[in-house]
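**Q** just a sequence and a predicted model for now, questions to come.
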Amino acid sequence: MLKVLNPHDRNQPFPPVESALEDPNGLLAIGGCLSVRRLVNAYRHGIFPWYSVGEPILWWSPNPRLVLEPEGFNLSRTLRRSLRREEFQFSCDRAFEGVLHACSEPRAYAQGTWLTPEMKRAYVEMHRQGYAHSVEAWQGDELVGGLYGVAIGQMFFGESMFHRVDNASKAALAFACAAMAHWGYRLIDCQVHTPHLMSLGAREIARAEFVTLLGRHRDAKVDPSAWKDCRVAWL
C-alpha cells in the first residue's frame, strides 16, 4: 500500500525507495507538499515528484534509473560543427523562469503538462534558495532552448528541457555537461529511459546502484558561485 504523506509535516520521512511499486514503475508515495525542505529531502534520497493537473502529488523512484556522467555526453559531429560555428550562446540562471515556462508548454507528442502551477511555484522557490538552476541557449536575444534541474552536492537532477529551434536543447545539454564536468559534478539524474537521452550518452543503472552513488556524492562540495559565472573552455 502506498504511503500517504502529511501535507503539514515537511520533515516527514519518505518510505524506503525499495518499497516503490513495480507497476507503475517506481511509484512510492502520495500526497504531502512541495516545500523546499520536502523537495530537497526527496532528491537527496533519489525521489522526485511527477503528476498531472487534477492528481494528488505523486512521488517516484523508478528502477532502473537513467543517468548521464557529465564527461560521457555523446557529442555528434553535426552538433560539434554547430557549436564551433557558435550558432548558440549559453548562460546559466539568466532566465530560470523563462526556461521553466517553456518546459511547461504542451508538447506535440503529449497532452497537457506535468509542470502544474504548483510545481512551477515550487521550483521558482527552489531557485531562489539556490537549489534549482537553468542553462539557456540563445540566438541573439531570443531564448531558443534550455534545461533546468536541482543541484545537490556533486549531483544534478535534471527535470526538463525544451527547444524552439533544431539542436537547441542538445546544445544546452552539451554545454551543461561540459560546465558540470569542469565544476566537479559527478552524475546527472535523467530519471527514466528515453531514446533521445540514450542517444546522447545516458545509460540505465539499477536503482540500488543509483542510491549508492547518490549517497557518495550528495554531500560533496561544489562551488555554488560557478552557476553565476558559467564561462568555461568546453570544446
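**A** Here it is on my side, so go on. Numbers count the residues shown, from 1 in each chain.
**Q** going forward, measure contacts between C-alpha atoms and count neighbours the same way
**A** Fine.
**Q** what's the closest non-adjacent residue to Glu125?
**A** Closest residue to Glu125 apart from its sequence neighbours, by Cα to Cα, 6 or more residues apart in numbering: Val36 at 7.2 Å.
**Q** take this one as well and set it beside the first:
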Amino acid sequence: MQKKRHHLPIALLDDSLSFPDVEEATEEGLLAIGGDLSTERLLLAYRSGIFPWFNEDSLILWWSPDPRMVLYPEKVKVSKSMKKVIRDDQFRLTKNAYFERVIDSCAKMDRKGQEGTWITPMMKSAYLRLHELGHAKSYEVWQDDILVGGLYGIDLGHVFCGESMFSTVSNASKFAFIHLANDLNKKGYCLIDCQVYTRHLESLGAEKMARNEFIEILQLRPNQENIK
C-alpha cells in the first residue's frame, strides 16, 4: 500500500542557512519559498538534492522532485547517427572557457510550453559567482567558430548537476552532453542529475530514480581532485 504524502504548509525561508527536510516537498516537488541565491545557500541546496527554479516575477522557489531524473555516465546512449557526427568532426568542443556565453544562450532559447526564461539576471549573477569559484562548469560546442550549443551545471565532485543546455543547430547539445557523460565516466562520477523528466533526456539514457536513493548518492564523499 502506497504511503500517502502529507501536505505541510510550504516553508518560507529566512536568513538562516537551512532547508526543510526534502520529504516535506509537495507532490510536484516544491519544498520552500524565499531565501537568497548566495553561493553558500546554492551549494547547500545542490548537496541536499534541492535546486532553484522560478520565473522573473516570482519569489525564489526551491524544488526537490520525487522521482528524480538522473543519468549514470556509463549508460549514456549514443545513436548511430550521433556516432557519425562525432566521427566526422562536425563540431569542436571547448570546456569551461565561455561560461557566460553558454548561460546567456540558454536564457535566450525558445522552449516549448515555456514563456520567458527562468535564467533571470539574478540567477545568472549567482551562477557566474559559482563559476568563478570553480563550482559551476560549462561545455561549449562550435561550428565554423560559431557557438552553436552547450550546457552548464554544478560540479559536486561525484555528481554533476545539470542546469540547462542549448542548441542552435541539430545535435549540438547532444554532442556536449555525450562528451560530458564520457568525461565524468572516466573520472568515476556516480551520476549526472537531470532534475526532471524530458523525452530528450530519456533518449540519451536518463532514467528515474527515487529521491531517497538520489540523496544517499549525494551524501557519498566527493572526489576532491574532480572539483579543482
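**A** Everything's here; your move. Bear in mind that the values here come from a model prediction, so they are computed numbers and not experimental data.
**Q** after superposing, what score do the chains get?
**A** TM-score for the superposed chains, counting by TM-score structural alignment, normalised by the length of structure 2: 0.93, backed by 219 aligned residues with a Cα RMSD of 1.1 Å.
**Q** translate the residue nearest to Glu125 of structure 1 into the numbering of structure 2.
**A** The alignment partner of Val36 of structure 1 in structure 2, by TM-score structural alignment, is Thr39.
**Q** how about the most centrally placed residue in structure 1, what does it touch?
**A** Residue closest to the average C-alpha location in structure 1 (Cα atoms, centre = their mean): Gly158, at 1.4 Å. Counting by Cα atoms under 8 Å, 6 or more residues apart in numbering, Gly158 of structure 1 makes contact with 147-150, 188-191.
**Q** can you tell me which helix or strand the equivalent of it over in structure 2 belongs to?
**A** Under the alignment (TM-score structural alignment), Gly158 of structure 1 pairs with Gly162 of structure 2. Using DSSP states H and E, Gly162 of structure 2 falls within strand 159-167.
**Q** distance from that strand to structure 1 after superposition?
**A** Compared with structure 1 after the fit, strand 159-167 of structure 2 shows a mean deviation of 0.3 Å (mean Cα distance after the TM-score superposition for structure 1).
**Q** and Leu220 of structure 2, what's its match in structure 1?
**A** Checking TM-score structural alignment: Leu220 of structure 2 goes with Arg216.
**Q** is its match in a helix, a strand, or coil?
**A** helix (DSSP: H, G, I helix; E, B strand; the rest coil).
**Q** for it, give its distance to Asp189 of structure 1.
**A** 14 Å (Cα to Cα, to the nearest Å).
**Q** where in structure 1 does the lengthiest helix in structure 2 fall?
**A** If you go by DSSP state H, structure 2 has its longest helix at helix 172-186. Mapped onto structure 1 using TM-score structural alignment, helix 172-186 of structure 2 spans residues 168-182.
**Q** now what about the matching stretch, what contacts it?
**A** By Cα under 8 Å, 6+ apart, stretch 168-182 of structure 1 touches 69-71, 73, 75, 79, 83, 88, 90, 135-137, 144-147, 161-163, 186, 230-232, 234.
**Q** quick one: contacts for Trp50 of structure 1?
**A** 57-60, 114.
**Q** from those, pick the one nearest Val211 of structure 1.
**A** Proximity of the contacts of Trp50 of structure 1 to Val211 of structure 1 (Cα to Cα) peaks at Trp60, which lies at 13.4 Å.
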